[in-house]
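J.: Provided below for reference: sequence and predicted model.
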Amino acid sequence: MSRSSLFTPVELGALRLSNRIVMAPLTRARADVNHVPTAMMAEYYAQRADCGLIISEATAVDPQGMGWYRAPGIWNEDMVTGWRVVTDAVHQSGGQILAQLWHMGRLVLPDYLDGRLPMGPSPIAGEGETFAPRPAGDDSLFLPMKPYVVPREMTQDDIDKVVSAYGRAAANALSAGFDGVEIHGANGYIIDQFLQSKTNHRTDNYGGPLGNRLRLLSEIVAAVTEVIEPGRVGLRISPTSERKGMGDEDPGTLAQAIGELCSTFGLAYVHLIEPIASGFMEKPANPVMERLRASYDGAVIQNGSFDGDTAAAFIDGKQADAISFGRPYIANPDLVRRFADELPLATPNFDYAYVGDETGYTDYPTWR
């Protein structure tokens, strides 16, 4: 089948993309130990700048929401300076890049918080385990793993501080030269924790009915769009995902309500994680894409187990305006060319996905 639709321009709000191939956020843990972006990261993103749009790896808005060894943040001037090197490299290579703004909520280990408990909407632990910081003197390849803990329930003051942190992070993203931001409302992190009924058991204005569970998202979007024009702001969601102990009583209605909220604010796009085949995440039994597109009048980026052919088919069928690719971008810096010329894709070495330096990061070759 023809893949030509992948290579046509598209507008996502105020963003003009030269093609419909989007680099999805990929946590790669190559910032320094203080969460400051590095020159190595600039090289990595510049290698991939021929796609229509790069969305940065998840970037913490506040120390309380950072729970990943050597993932980047954007809450201080050193981080802004580090990110400026990255955005300059992408722009010099002809690309566009958004900062994905992130707070992990209940999924932060106390190890990252000087022993304090993380915070979440309700005192319910995430399911599974996550990377802990590397112990002093440990130079092994792999990081230790620890289970998630029961968080403390957030107070109104906690909520207000998180909303403010997103607003400051948006301002810092502009100072760092980003072309806009994506709000991370997916994958079981703090916004998702408030949205989904399984993880939000609050009895105040932020819990219970769906309208209340949407309140944190609405306040964060308002704070971000006070700083950045809405046409340069996107939102990533995963209403059908049950990873890390997530789950909602009615994902379709949740997706529809999120679409209505995004239309009200005039956001550039909604980035929907809804796999078309099971892999890193399970394919949902009841997809919500149609409910989202019916309620939202902006562009939709779809994500989840796509290849060049299925991506083009979704665009041709008006099921998406663009498609984002995550894991294929790890080992294929020239993914756009490989899709265009129908070349084989290289296979990533996942031993180096979240640890290391140049190996398994910037050393994947282009097609010869």
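T.: Sure, I can see it.
J.: can we go C-alpha only for contacts and neighbour counts from here?
T.: Fine.
J.: all helices for this protein, in order.
T.: 39-47, 77-92, 156-175, 190-195, 210-213, 215-225, 251-265, 289-295, 308-316, 327-331, 335-340 (DSSP state H).
J.: can you give the contact residues for the fourth one?
T.: The contact list for helix 190-195, computed with CA atoms under 8 Å, 6 or more residues apart in numbering, reads 103-106, 120-121, 184-186, 199-200, 206-207, 210, 213-214, 216-217, 237-239, 246, 254.
J.: from the chain's centre, how far out is it? Work that out for me.
T.: Helix 190-195 sits 14 Å away from the centroid of its parent chain (CA atoms, centre = their mean, to the nearest Å).
J.: and for the shortest one?
T.: Helix 210-213 sits 22 Å away from the centroid of its parent chain (CA atoms, centre = their mean).
J.: flag every buried residue along it.
T.: Leu210, Asn212, Arg213 (16 or more other CA atoms under 10 Å).
J.: alright, now check it against this:
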Amino acid sequence: MKKLFQPYNKGTLQLKNHVVMAPMTRSRAIDNIPNALMAAYYKQRSGAGLIVTEGTSPSPEGLGYPRIPGVFSDAQIEGWKLVTEAVHEGSAKIFVQLMHTGRVAHSSNLPEGYQVVGMSDSQAAGEIYTETGMFEYSAPKALDAEGIQRIINDHVRAAENAIAAGFDGVELHGAHGYLLEQSLNPHANTRTDNYGGSIENRSRLILEIAQKASQIIGADKVGVRLSPYLTTNGMLAYEESEVHDTYVYLSQELNRLGIAYLHISNNPGITQNTHNAIRKVFTNTIIYCNGFTPETAEAMLHDGPADLVAFGRSFLANPDFMRRIEKNEPLNEPDYSTLYTPGELGYTDYPELN
């Protein structure tokens, strides 16, 4: 039997197979509250051993996109319970991805009384979707020392809320240009205090959140997503050796904390040296994601640094993705025009095999 379909057992990751459903924003959380439609969507896809939810804000100021969920209110906790119960009925595990968008946001997407924030006041280049069209990213207000502590506390409280909602753990989104990756990048983080400057200082925000969340919910219920060398959402490249050193240091320190996994957003910019170095210093589970086919995923599990492989787009249009690849059946193609629209269309209505 192919390794993709074999159970995976390490720490709290007692999974029925080696397949992860990757986090994908779908913008179906009306008023930022998870709902029954979302529960149906995730249950359809519970053939995966592990599901990582769409990016979910730990606080109102992190809601940079329209209709993304949060996990900071009682109503959101109750809404997520519908999702976690549905996924567990399908014998899958589910982690919520905690995503504070930081400067990757527009002020019109935030609740009244909140503003876009960043590690510094540098504005990201590019545009973002709003309910009234595309606009340039808003200029962020630089977080002061009190704001940094608020960010940390919000993430820790969100981790507590996630466990109360029935999640098996949380994934800290330290990738794709959002706030936690903004802290790592010297172009987005020009601070001169303990959270800026050196690699150790720029890594401090992620490490403090991971440490404090681990103390509250257990390190074995914490994962971190990283995207070394990737330049998306306004991120600017910096010196290759410094990128390498940053992510090796961060992986080493996260390993010391004993967290459950690293989730690597794979991209052509990652050197083999960096792949090897991260694998050497991080001894728990490593998940790889981005652009895999069942065949390349199988090869990665056998010959590469991955313990698990995540699929994103394949799960968009194929709620029965696991059955399709097991039976070697063709996959549905996603309708990209409905990725972020409200309602069932292009969300829960994709055909399944008889």
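T.: Great, that's in hand. Everything numeric in this text was worked out from a predicted model, so none of it was measured.
J.: sorry, back to before: nearest to Asn349 of structure 1, out of the helices of structure 1?
T.: Closest approach to Asn349 of structure 1 among these (CA to CA): helix 327-331, 7.9 Å.
J.: just tell me the aligned range of the closest one in structure 2.
T.: Aligning helix 327-331 of structure 1 against structure 2 (TM-score structural alignment) gives residues 313-317.
J.: what comes into contact with that stretch?
T.: Met21, Arg45, Phe321, Leu331, Asn332, Glu333, Pro334, Asp335, Gly346, Tyr347, Tyr350.
J.: what's Glu129 of structure 1 aligned with over in structure 2?
T.: For Glu129 of structure 1, the residue aligned by TM-score structural alignment is Glu127.
J.: distance check, the closest residue in space to that match that isn't next to it in sequence against Ile264 of structure 2.
T.: Nearest residue to Glu127 of structure 2 in three dimensions, chain neighbours excluded: Glu136, at 4.1 Å (CA to CA, 6 or more residues apart in numbering). When CA to CA, to the nearest Å is the yardstick, Glu136 of structure 2 and Ile264 of structure 2 sit 28 Å from each other.
J.: looking at the two, which is more packed in?
T.: In terms of neighbours (other CA atoms under 10 Å), Ile264 is the more surrounded of Glu136 of structure 2 and Ile264; the figures are 23 against 15.
J.: show me what contacts the aligned partner of the more buried one in structure 1?
T.: Counting by TM-score structural alignment, Ile264 of structure 2 lines up with Leu272 in structure 1. Going by CA under 8 Å, 6+ apart, Leu272 of structure 1 touches Arg236, Ile237, Ser238, Met289, Val300, Ile301, Gln302, Asn303.
J.: try it again with 10 Å
T.: Taking CA atoms under 10 Å, 6 or more residues apart in numbering, we find Leu272 of structure 1 in contact with 185-186, 235-240, 255, 288-289, 292, 300-304, 320, 323-324.
J.: do the same with Ala213 of structure 2
T.: Shown in contact with Ala213 of structure 2 (CA under 10 Å, 6+ apart): 152-153, 155-160, 170, 172, 207, 219, 221-222.
J.: pick the one among the residues you listed closest to Ile33 of structure 2.
T.: Ala158 (14.1 Å).
J.: with adjacent residues omitted, what lies nearest to that closest one?
T.: Spatial nearest neighbour of Ala158 of structure 2, chain neighbours left out: Pro58 (5.2 Å); criterion: CA to CA, 6+ apart.
J.: tally of neighbours for that neighbour?
T.: Counted by other CA under 10 Å, the residues lying close to Pro58 of structure 2 total 29.
J.: counterpart of it over in structure 1?
T.: Correspondence of Pro58 of structure 2 to structure 1, assessed by TM-score structural alignment: Val61.
J.: and that match, how far is that from Ala346 of structure 1?
T.: 33 Å.
J.: ok, Val80 of structure 1 next?
T.: Going from Val80 of structure 1 to Ala346 of structure 1 by CA to CA gives 33 Å.
J.: who has more neighbours out of the two?
T.: With neighbours defined as other CA under 10 Å, Val80 of structure 1 and Ala346 compare such that Val80 has more, 22 against 18.
J.: might you report the residue contacts of the more buried one?
T.: Contacts of Val80 of structure 1 (CA under 10 Å, 6+ apart): Val36, Pro37, Gly73, Ile74, Val86, Ala169, Asn172, Ala173, Leu174, Ser175, Ala176, Gly177.
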